[in-house]
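K.L.:
Generate coordinates for the sequence data below:
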Amino acid sequence: MRVLAAMSGGVDSAVAAARLVDAGHDVVGVHLALSKNPEAYRSGARGCCSLEDSHDARRAADVLGIPFYVWDFAERFADDVVADFVSEYAAGRTPNPCLRCNEKIKFAAVLERGRALGFDAVATGHYARVSSAPGRVSLFRSREAAKDQSYVLGVLDRDQLQHSLFPLGDDTAKAQVRAEAAGRGLSLAKKPDSHDICFIPTGDTAGFLHSRLGRRPGDIVDASGEVLGTHAGTHQFTVGQRHGLHLSVPAQDGRPRYVLGVDPVRNTVTVGPRAALAVRVIDGMRPTWTETVVTGTWRGLVQVRAHGEALPATISCDGERVRIELDEPAFGIAPGQAAVHYDGDRVVGSATISAAAA
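P.N.:
I've put the predicted structure just below:
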């Protein structure tokens, strides 16, 4: 099988590529250049788009003895990921850029180009599993729960999954991957995992959004409308946020207050006690399905954060909208995030959260 191995410059993607070589596949490594000026993206091995990351990926490919190329996806990344990130915050929602990158870049643009060049599949270092049977392909959680990344892959569809490989899905610990990398002579065996948003080099999300959206002062209010403070732009805030509120009026009970809602039209941020964050009903839009379109009502699990727990729920879909009724309340559910549906460990699909209510 001809496989295009997406090599970010991290240890996971390098070991994934190595395992494909061991399995006898015809492997070509590719690093995605996602910025016209890669030095502007995070250095220090904390992202996945820096200049040093591309060098690390090339060195790993040399060790593995496979061809290596750098593909320029900067313009598409800017349009599909960065611009989407900014517009979602401007609309009062909280997007997940890594999920959008998987959907629009790694498993759409890259797969499209790869198949046009004669490759059979794209492989990445994600911790997840794909199981294929005649006429069916399914996405499952990784066996290593602490590293499971099926949540950020929940937007993939059947066609994409049929041409995707995740060689790390059966691992039991990240330490094994690092040990394997060291044993193969890969210098990035001790390289730290990436956790930051790659296109925000300072880690200052609020500052990045200010540079794109400008400052628009407004009021921070409580549920009754009383003004408790001011803000420089609603894009600084997300539902569930506790820090950085700088309220001028303290709570009567002395307890912390949290962001309950962001309204860019009224230019207000509403805050209140943690108890007011509790929701039992989540509405979703733009549903996607990993196998076939699912309509009607069913019981399943829902995950609303990349590293959150799966919550038992009753899920229904009319084809365009999804409604999730949780068995127990969840806290700090932000519009714009993804709600990924599971049947046990199998990923069923996802939806973008549009609203949540008690």
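
K.L.:
For the rest of this, base every contact and every neighbour count on C-alpha atoms.
P.N.:
Fine.

K.L.:
doesn't Ala17 fall inside a helix?
P.N.:
Yes - Ala17: assigned to a helix according to DSSP: H, G, I helix; E, B strand; the rest coil.

K.L.:
I have a second one here; can you model it like the first so I can compare?
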Amino acid sequence: MFPTFDLPGAAADARIVVAMSGGVDSSVVACLAAETGAEVIGVTLQLYDHGEAVARSGTCCAGQDIYDAKTVCDRLGIAHYVLDYESRFREGVIDKFADDYAAGRTPIPCSQCNQGVKFVDLLAFARELGATCLATGHYVRRVVGEDGKPQLWKGRDPRRDQSYFLYGTTLDQLDFLRFPLGDLPKDEVRKLAEKAGLEVANKPDSQDICFVPDGDYARLVKKLRPETEAPGDIVGLDGAVLGQHRGTVHYTIGQRRGLEIGGQAEPLYVVRIDAATRQVVVGPKAALAVAGARIEDINWIGEEQLLVETKVRSLAPPVPARLGQGAVRFEAPQFGVAPGQSAVFYDGDRLLGGGTIAATEPATLEPA
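P.N.:
Reported below is the predicted structural model:
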């Protein structure tokens, strides 16, 4: 299916604002928008942390990325704006990320960024410009239902689908947003970039959280929340001290490597992190099994349903679950579920909504 912007009237009368990161995805979106004959404006968010570039993905850019976005806009003959959102990004995303880690949770900053800087601030700026819509390079699909209301669906290519990070999108935002790449595989997007002669056609994709491009989350958190570096006890499920750790910042739920405690009858995993007592609680893999979870700040894009498919990690497959009274119960015990992560609900390929995991309910597994 060829990309479409689903404009409400003639393209010549429309103004499309494109969120541009300097990467191949958003650059192709800008190119496709220009081909419609509409007026197109590229907008890049410049996000810095204390004067240092912190981003290289999404619409979070600095340095070379801003140059690449401007180069694409110049080639297409469209206007390009750069907005400095340092304070907003630091307060709404980076500080919250550090606070969650300090509290022993496992945060999903990409979801927070989409719910704040990208789909609130950037969208508001696009509306100030009198835009018809705001287009992004996300691999998701916007589908208009039989009732005329927009719906959010998984990207056609399951390897690129980004719907997990967009559960916080509101219907009002979705009415204004466009995702023209949702039906395309990544290799086709690169071919479109090459055909258009865009210099970013072969630019590598970012693999890490945008403000931690080297993947060293602990270093950032220790800088912002030094208390997370304080040593403490590694304890078993019975409370017995098994060893010492060098700061809770170095551990996440489900972690096995780096515990440095030997002489155990079976492999041990991080089961819980108690920030108040600085204890890292470990146990066998069976202790990671979760029967359900309490969900907070639930946002519904589609209608509320009792039986849903639920994703608790971006790369995990959806699993059957039942919703009720702000909690989700899985049809079968799940592993790798931690407070701070997102629980995202689907009906097939359609995204219904989601929320943040506040607490988990242990499952009791039958002995093997």
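
K.L.:
Need the TM-score from the superposition.
P.N.:
The TM-score (TM-score structural alignment, normalised by the length of structure 1) is 0.92; 346 aligned residues with a CA RMSD of 1.9 Å.

K.L.:
Can you give me the stretch of structure 2 that stretch 25-34 of structure 1 aligns onto?
P.N.:
Under TM-score structural alignment, the match for stretch 25-34 of structure 1 in structure 2 covers residues 38-47.

K.L.:
And Val93 of structure 2? What does it align with in structure 1?
P.N.:
Aligned partner of Val93 of structure 2 by TM-score structural alignment: Val81.

K.L.:
ok, now Gln341 of structure 2?
P.N.:
Checking TM-score structural alignment: Gln341 of structure 2 goes with Gln337.

K.L.:
which residues does that match contact?
P.N.:
93-96, 304-305, 352-353 (CA atoms under 8 Å, 6 or more residues apart in numbering).

K.L.:
Filter the residues you listed down to the ones in strands?
P.N.:
352-353 (DSSP state E).

K.L.:
helix/strand/coil for Tyr67 of structure 2?
P.N.:
helix.

K.L.:
List the single closest residue to the alignment partner in structure 2 of Arg346 of structure 1 in space, sequence neighbours excluded.
P.N.:
Using TM-score structural alignment, the equivalent of Arg346 of structure 1 in structure 2 is Arg350. Spatial nearest neighbour of Arg350 of structure 2, excluding adjacent residues (CA to CA, 6 or more residues apart in numbering): Trp153 at 4.3 Å.

K.L.:
What lines up with that neighbour in structure 1?
P.N.:
So Trp153 of structure 2 corresponds to Phe140, using TM-score structural alignment.

K.L.:
Would you mind measuring from its match to Ala275 of structure 1?
P.N.:
Per CA to CA, to the nearest Å, Phe140 of structure 1 is found 34 Å from Ala275 of structure 1.

K.L.:
Do I have it right that the match of Val93 of structure 2 meets Asn102?
P.N.:
No - the criterion here is CA atoms under 8 Å, and Val81 of structure 1 misses it with Asn102 at 9.6 Å.

K.L.:
Which one of those two is surrounded by more residues?
P.N.:
Val81 (23 against 19; other CA atoms under 10 Å).

K.L.:
Would it be right to say that that one lies in a helix?
P.N.:
Yes - Val81 of structure 1: assigned to a helix according to three-state DSSP.

K.L.:
what's the distance between it and Val137 of structure 1?
P.N.:
The value you get for Val81 of structure 1 to Val137 of structure 1, if CA to CA is used, is 27 Å.

K.L.:
Please enumerate the helices of the stretch 51-200 of structure 2.
P.N.:
For the stretch 51-200 of structure 2, helices defined by DSSP state H, counting those that start in this stretch occupy the ranges 64-76, 86-89, 95-102, 109-113, 123-128, 171-176, 186-195.

K.L.:
In JSON lines, list those helices along with distance to Val290 of structure 2.
P.N.:
Listed next are the helices of the stretch 51-200 of structure 2 as JSON lines, based on distance: least, CA to CA, whole Å:
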{"stretch": "helix 64-76", "distance to Val290 of structure 2": "41"}
{"stretch": "helix 86-89", "distance to Val290 of structure 2": "33"}
{"stretch": "helix 95-102", "distance to Val290 of structure 2": "20"}
{"stretch": "helix 109-113", "distance to Val290 of structure 2": "23"}
{"stretch": "helix 123-128", "distance to Val290 of structure 2": "37"}
{"stretch": "helix 171-176", "distance to Val290 of structure 2": "32"}
{"stretch": "helix 186-195", "distance to Val290 of structure 2": "35"}
